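**Student:** A predicted structure for the sequence below; I have some questions about it.
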Amino acid sequence: MKDRVRQKLLVTGATGFVGNALLKRLVDDGRFTLLAGVRRSNTCNFPSVEPVPMGDIDAGGNWLSALQGVDQILHTAARVHVMHDSSSDPLNEFRRVNVDGTLNLARQAAKAGVRRFIFISSIKVNGEGTLEGGAYCADDNPQPVDFYGISKMEAEQGLRALMDETGMEVVIIRPPMVYGPGVKANFLTMMRWLHKGVPLPFGAIYNRRSLVALDNLIDLLVTCVDHPAAANQTFLVSDGEDLSTTELLRRLSIALGKPSYLLPIPSIILEAGAAILRKRALSQRLCGSLQVDIDKTRDLLSWNPPVGVDQALRNTAKHFLEQQFK
């Protein structure tokens, strides 16, 4: 009878890049009673959504009373990957939030009778890059390289063990780089360069990388709320069209309404320079390939990305330009 009543959903990380967009989509959907997991009670942007102050998500949090009556949790809160981590023990910091906090929340969810726990993981659980002609699949053996990827893998392992122990359904989604209106980090930096007309040495990079537009990721998350076949599965997600760094920059320039000035520097030279400057990780993101196979997601859920790459880039660029002239 559960699917015939109005389900109560809790979205953690509700003020974050993914969490805020997810809440907006669920509010517009109108079928759910919604709770927003926030640090403080006054930080929820949606009047129809009940804020749930959660503080830090770690091993010490107690949210059992707030979880009573919740049907599903969409767990987007995390300590995210950062390029320049100043922590003295970054692996421990990632584990504190992404492993200990996630599993503490999940155990309390199972105790409170939550039916399904949807976890945003990362493609970094699979690894940092694919060879030419290859792509990561959802059921590949994990090969994380950095601390963030390791913490997400350990969280997945703990969730699967809890699933077997308690019967609570677990859904794991591993996105690659997510972009969309309000995107930060490297993608925002690229838009700033292109908007200013800065010449960039990325005109001859022939890699292939999977990305996912925020709207496409959100659509998959909402699909997993409803779909019975999503239970206890791991899914990869992308836009369904892989781009080289050069092609991405050219198409993003068009979306911004700006010409691109991409110098055709061979990637081998860029990689050598990055090695000298100890920027191998950045070089891998710019020059290396990382492709994901979403056939399992398509087949099991009858899901396809609803938004094409060019439309998603236009949406992203439009928001960026609006912020420039505020």
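**Tutor:** Yep, it's here.

**Student:** use CA for all of it now, contacts and neighbours both
**Tutor:** OK.

**Student:** Show me what the helix or strand hosting L194 is in contact with.
**Tutor:** With secondary structure defined by DSSP states H and E, L194 is part of helix 185-196. Around helix 185-196, the neighbours that count as contacts under Cα atoms under 8 Å, 6 or more residues apart in numbering are 179, 249, 252-253, 256, 258-260, 317, 320.

**Student:** Which among those count as buried?
**Tutor:** Neighbour counting with 16 or more other Cα atoms under 10 Å marks 179, 249, 252-253, 256, 260, 317, 320 as buried within the contacts of helix 185-196.

**Student:** Spit out the contact partners of the residue lying closest to P181 once chain neighbours are set aside.
**Tutor:** Closest residue to P181 apart from its sequence neighbours, by Cα to Cα, 6 or more residues apart in numbering: T316 at 4.4 Å. Contact criterion Cα under 8 Å, 6+ apart gives 179-183 as the residues in contact with T316.

**Student:** one step back: just flag the most distant two among the buried ones among the contacts of helix 185-196.
**Tutor:** Across the buried ones among the contacts of helix 185-196, the two members that end up farthest from each other (Cα to Cα) are Y179 and S260, 19.5 Å apart.

**Student:** What count of nearby residues applies to E322?
**Tutor:** Other residues lying near E322 total 9 when counted by other Cα atoms under 10 Å.

**Student:** and here's the other structure:
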Amino acid sequence: MKITITGASGFVGQHLSKHLKEQGNTVVHLSLRNEDWDLDQNSEAVIHLAGKAHDTSNTSDPTSYFKINTDLTIKLFDQFLASDISGFFYFSSVKAAADTVEGILDENDNADPQTPYGKSKLEAENYLLSQKLPAGKRLFIIRPCMIHGPGNKGNLNLLYKVVEKGLPWPLAAFHNERSFLSIDNLNFLILKMLQNKDIPSGVYQFADDHHLSTNDLVKIIADVSGKKEKLWKINANLISACAKVGDVLKLPLNSERLKKLTESYVVSNAKIKDALRITELPISAAQGLEKTIKSFQL
């Protein structure tokens, strides 16, 4: 199968391209940075990964999210509609549905994003869903939760550095439950969706089968690193006040980053597993995180 991928130079794009090639597929990388791009008309599917990621420092121009995440997606999808390509995978985000979650988020919940990032993703989704799909074409809107894997840089790497240096985790007083997504499970799901022509178009959330607390994550990191976990339960209100100071002084710990580190965000993956008729993903949440953490040691 010949597959076009945008954003192939990014973390997900590199891993997914490699996986698809290993499974015997031909992968075409399409850069949207130049205005004269065109879709490869001989492809069977387009996987649209390119986009502007959420800036937790809140310094990005809000309009830039819409120019990249919304307008470029619309232009790409319009070319797809006019082509003979049969499948379009748009990588959106669970943040297009909700910034905070009470209970378990699923695809039927009303979308109500509060950030320019989430709003730009949802606006693109709404356009795609509003268009009439010609016969023989399928549209998949993928909403992944926090993706991780070897080579990934982000909050997991920051947390690893804290634990690996023997420093205490000072946010242990915040109890939360979070969903993660191993890059291996993402690769597995995309390949299965490409191979299974019976899966209907629609919105699908991607997440590992089980959720973990940040304190669980600290324990996993400590175990992989051969360290003893140090969980400090400092008063949560005091920590929140310090984060607000960080908002003003542009410190590493600000309200947005504190929220990402301590909030609960549990995502259901039941819909995609039902569509694929599978009961569990190949990699458990703990196994995936252990693999990612081990890569930090290399």
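**Tutor:** In hand now; what should we look at? Just so it is clear, the model here is predicted, and its values are computed rather than measured.

**Student:** Now the TM-score, please.
**Tutor:** Their TM-score after superposition, calculated using TM-score structural alignment, normalised by the length of the second structure, is reported as 0.91; 290 aligned residues with a Cα RMSD of 1.8 Å.

**Student:** quick check, T15 of the first structure in a helix?
**Tutor:** No - inclusion of T15 of the first structure in a helix is not indicated when DSSP: H, G, I helix; E, B strand; the rest coil is applied; the result is coil.

**Student:** so it touches V38, yeah?
**Tutor:** Yes - T15 of the first structure lies in contact with V38 (Cα atoms under 8 Å); the separation is 6.8 Å.

**Student:** so where is the helix holding L194 of the first structure in the second structure?
**Tutor:** With the alignment judged by TM-score structural alignment, the segment of the second structure matched to helix 185-196 of the first structure spans residues 154-165.

**Student:** neighbours around the aligned partner of R138 of the second structure in the first structure, how many?
**Tutor:** Under the alignment defined by TM-score structural alignment, R138 of the second structure is paired with E169 of the first structure. The burial metric for E169 of the first structure, expressed as a neighbour count using other Cα under 10 Å, is 21.

**Student:** what does G24 of the second structure give?
**Tutor:** Neighbour tally, G24 of the second structure, other Cα under 10 Å: 10.

**Student:** Mind listing what's buried along the match of helix 185-196 of the first structure?
**Tutor:** Within stretch 154-165 of the second structure, judged by 16+ other Cα under 10 Å, the buried ones are 156-157, 159-160, 162-164.

**Student:** all helices for the second structure, in order.
**Tutor:** Listed in chain order, the helices found in the second structure under DSSP state H are 11-22, 62-65, 72-81, 116-130, 155-164, 183-195, 214-225, 236-249, 255-262, 270-276, 285-296.

**Student:** So the closest residue to V245 of the second structure other than its chain neighbours versus R178 of the second structure, what's the distance?
**Tutor:** Excluding its sequence neighbours, the residue lying closest to V245 of the second structure (Cα to Cα, 6+ apart) is N254, at 7.3 Å. Here the distance between N254 of the second structure and R178 of the second structure works out to 19 Å (Cα to Cα, to the nearest Å).

**Student:** Pick out whichever of the buried residues of stretch 154-165 of the second structure sits closest to A45 of the second structure.
**Tutor:** L156 (31.7 Å).

**Student:** Tell me the spacing between that closest one and L217 of the second structure.
**Tutor:** As it turns out, when the distance is counted by Cα to Cα, L156 of the second structure lies 9 Å from L217 of the second structure.

**Student:** ditto for I183 of the second structure
**Tutor:** 17 Å.

**Student:** most centrally placed residue in the first structure?
**Tutor:** The structure's the first structure has its C-alpha centroid closest to P175; by Cα atoms, centre = their mean the separation is 4.9 Å.

**Student:** Now do the contacts for whatever residue of the second structure lines up with F147 of the first structure.
**Tutor:** F147 of the first structure maps onto P116 in the second structure, with residues paired by TM-score structural alignment. Neighbour list for P116 of the second structure: 62-63, 65-66 [criterion: Cα under 8 Å, 6+ apart].

**Student:** ok, back up a step: neighbour count for I183 and L217 of the second structure, which is higher?
**Tutor:** A direct count of neighbours by other Cα under 10 Å for I183 of the second structure and L217 places I183 higher, at 24 against 18.

**Student:** For F94 of the first structure, the count of nearby residues, please.
**Tutor:** As a burial measure, the neighbour count of F94 of the first structure was computed by other Cα under 10 Å and equals 23.
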